[in-house]
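*Asks:* need a 3D model of the following:
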Amino acid sequence: MASVFDFSAVSLAGQPVELAQYQDKVLLIVNTASACGFTPQYAGLEKLHERFQARGFAVLGFPCNQFGKQEPGTEEEIGAFCESRFAVTFPLFAKVDVNGPEAHPLWQFLKHDAPGLFGTESIKWNFTKFLVRRDGSVAHRYAPTTKPEDIARDIEALLGT
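*Replies:* You can find the predicted model right below:
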C-alpha cells in the first residue's frame, strides 16, 4: 500500500524534497492560493503548525493556480507573500496541479485515498485539506470552508498524548 511518504515534491526554492522525511509525523496537506477568499486561512494554518510542531506535526502547503487563477505568482513571489502577510514558517512547495492529467502524483494519491462528497475525487477549490496519520495514510479530507482551528481536535487525536 502506498503512503504519502512514498512521494516527493519540489520546494519553493526549487529543491527536490522526499516526503519520507516527514515519516512518523501527522501532516495537514493543503492546496493554497494567495488571491483567494480563503487566503486568510494561512494564518490559522500557521497557528496549527506552531501549536503542534513540537509534538510531531507539520502543515505542508502546495500552491495551485487551477481555481480562478488565484495563484498567479512565481514561487519567489508566493514565498515572499506568505512570509510578509502571514509569517508562514511551514513548508511550502512549488506550484502543482491537483486535478487533471498533470495532477501531481501526491494529489492523485490523496484524492483516491480520501474521496470528497459523493465519492468524487476531484478537488473543488483552494484550501482543500488532507489530515494524514503518522503511517502516511489519509485520516480526513476537509472542504475549503473548514477553518484550520476546527481541525485542531482531529490533530490532537492523531498526535495522542
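*Asks:* from here on, just use CA atoms for contacts and neighbour counts.
*Replies:* Noted.
*Asks:* quick one, helices of this structure?
*Replies:* 41-52, 75-86, 105-113, 152-159 (DSSP state H).
*Asks:* output those helices as CSV; include the columns distance to V10.
*Replies:* Formatted as CSV, those follow (distance: least, CA to CA, whole Å):
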stretch, distance to V10
helix 41-52, 20
helix 75-86, 11
helix 105-113, 12
helix 152-159, 25
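*Asks:* out of the ones you listed, flag the one nearest L60.
*Replies:* Closest approach to L60 among these is made by helix 41-52 (9.2 Å; CA to CA).
*Asks:* now do the closest one against helix 75-86, angle only.
*Replies:* Inter-element angle recorded for helix 41-52 and helix 75-86: 70 degrees (by axes from the mean of the first three to the mean of the last three CA atoms, to 10 degrees).
*Asks:* need the residues that contact stretch 128-147.
*Replies:* Outside stretch 128-147, the residues that touch it by CA atoms under 8 Å, 6 or more residues apart in numbering are 3-5, 23-31, 38, 41, 44, 110, 113-116, 125-127, 155, 158.
*Asks:* next one: stretch 86-94
*Replies:* Residues from elsewhere that reach stretch 86-94 (CA under 8 Å, 6+ apart): 9-14, 42-43, 46, 49, 58-63, 75, 79, 82-83.
*Asks:* related to what we said a few turns ago, among the contacts of stretch 128-147, name the ones in strands.
*Replies:* 26-31 (DSSP state E).
*Asks:* A54: which of those residues is nearest?
*Replies:* Set against A54, the nearest of these by CA to CA is V26 (11.3 Å).
*Asks:* the closest one contacts F57, correct?
*Replies:* Yes: with contact defined as CA atoms under 8 Å, V26 counts as touching F57 (4.7 Å).
*Asks:* here is the second sequence; please produce its structure so I can put it next to the first one:
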Amino acid sequence: MNVHDYSVRTAEGTIENLSAYRGKLLLIVNVASKCGLTPQYEGLEILNREYSGRGLQIVGFPCNQFGGQEPGTDAAIQDFCRTIFDVKFPVYAKIDVNGDNADPLYEHLRSQAPGDFAPDGGFLYEHVSKTRPESIGTDEVKWNFTKFLVDRDGGVIRRFEPMVTPEEVGREIGALL
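*Replies:* A predicted model of the protein is given here:
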C-alpha cells in the first residue's frame, strides 16, 4: 500500500481519497492551534505559496493527543487557520495519530518512516522524555508538527521531527521539485 490508497475525512465530514494527490509531492503534517510550534503554520503556508505551482501539496491533520493543544471543533480549527495564518492548504478533520484509534494513514506513515527522535532534539526531547517516555524509541509521532514527505507515487520519503522548521523542509522540497 501507499499513501494514495487511503481515504480521509474533510473538516466538513465528507470522505476524500488521497489518490487525488497522485502526481504531487505531499507534505503531511499533524497540526495544533495551541502549541508552542503553532507559528509553523506561517512557514508551511509560505512553502505552500512558493511550491504549490510546482507540484507540492501540503495537508494538515489536527490532533489533540499532545498536551490537549487542539481542543477545538473542526469548524473552529478551520476558522483559526484561515483568520490567524491565512492557510490555503487543506486542513482535514481532527484525528488521532497514535494509539488504538490512530488513523490508518498515520499508522502507515509511522511504519514507513519511524523517525529519528534523539537526545540532541533539544527542549522538545526533554519534554517528551518527561511527559511521554513510553514513546521514545518507538515509531509513534512524538508531538505536533511532525512532517512526512511523500513522493509523487505515494511512497513515504522521510519524516521530519517537530523541531525541523518548514524552512528547513523547504530546502529538501526545492531539490525534489
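*Asks:* what TM-score do we get after superposing?
*Replies:* Superposed pair, TM-score by TM-score structural alignment, normalised by the length of structure 1: 0.95. Supporting alignment: 158 aligned residues with a CA RMSD of 1.0 Å.
*Asks:* just to revisit the earlier point, adding distance to P144 of structure 1 and mean neighbour count as columns, could you present the helices of structure 1 in TSV?
*Replies:* TSV is the format used below for the helices of structure 1 (distance: least, CA to CA, whole Å; neighbours: other CA atoms under 10 Å):
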stretch	distance to P144 of structure 1	mean neighbour count
helix 41-52	9	19
helix 75-86	18	15
helix 105-113	14	20
helix 152-159	15	14
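*Asks:* what about T89 of structure 1, how many neighbours?
*Replies:* As a burial measure, T89 of structure 1 scores 15 neighbours (other CA atoms under 10 Å).
*Asks:* ok, now D135 of structure 1?
*Replies:* Other residues within reach of D135 of structure 1, judged by other CA under 10 Å, total 14.
*Asks:* what about it, distance to A20 of structure 1?
*Replies:* For D135 of structure 1, the distance to A20 of structure 1 (CA to CA, to the nearest Å) stands at 11 Å.
*Asks:* and for E46 of structure 1?
*Replies:* Taking CA to CA, one finds E46 of structure 1 at 22 Å from A20 of structure 1.
*Asks:* and the nearest residue to A93 of structure 2 once chain neighbours are set aside, what does it touch?
*Replies:* Spatially, and ignoring its direct neighbours in sequence, A93 of structure 2 is nearest to A11 (4.2 Å; CA to CA, 6 or more residues apart in numbering). Applying CA under 8 Å, 6+ apart to A11 of structure 2 gives the contacts 74-75, 78, 91-94.
*Asks:* how far away is D153 of structure 2 from K24 of structure 2?
*Replies:* Distance check for D153 of structure 2 against K24 of structure 2: by CA to CA, it reads 8 Å.
*Asks:* what of K130 of structure 2?
*Replies:* As judged by CA to CA, K130 of structure 2 and K24 of structure 2 stand 38 Å apart.
*Asks:* the more surrounded of those two?
*Replies:* For K130 of structure 2 versus K24, neighbours defined as other CA under 10 Å are more numerous around K24 (20 against 10).
*Asks:* is the more buried one in contact with G55, as I believe?
*Replies:* Yes: in terms of CA under 8 Å, K24 of structure 2 counts as a neighbour of G55; the distance is 5.0 Å.
*Asks:* what about the spatially most central residue of structure 2, distance to K130 of structure 2?
*Replies:* Nearest to the geometric centre of structure 2 sits V29, at 1.0 Å (CA atoms, centre = their mean). Per CA to CA, V29 of structure 2 is found 23 Å from K130 of structure 2.
*Asks:* K147 of structure 1: how many residues sit nearby?
*Replies:* When neighbours are counted by other CA under 10 Å, K147 of structure 1 registers 17.
*Asks:* please pull up the equivalent of it in structure 2.
*Replies:* Under the alignment (TM-score structural alignment), K147 of structure 1 pairs with T165 of structure 2.
*Asks:* my guess is L47 of structure 2 contacts E168, does it?
*Replies:* No: the pair L47 of structure 2 / E168 is not scored as a contact, 10.4 Å apart, by CA under 8 Å.
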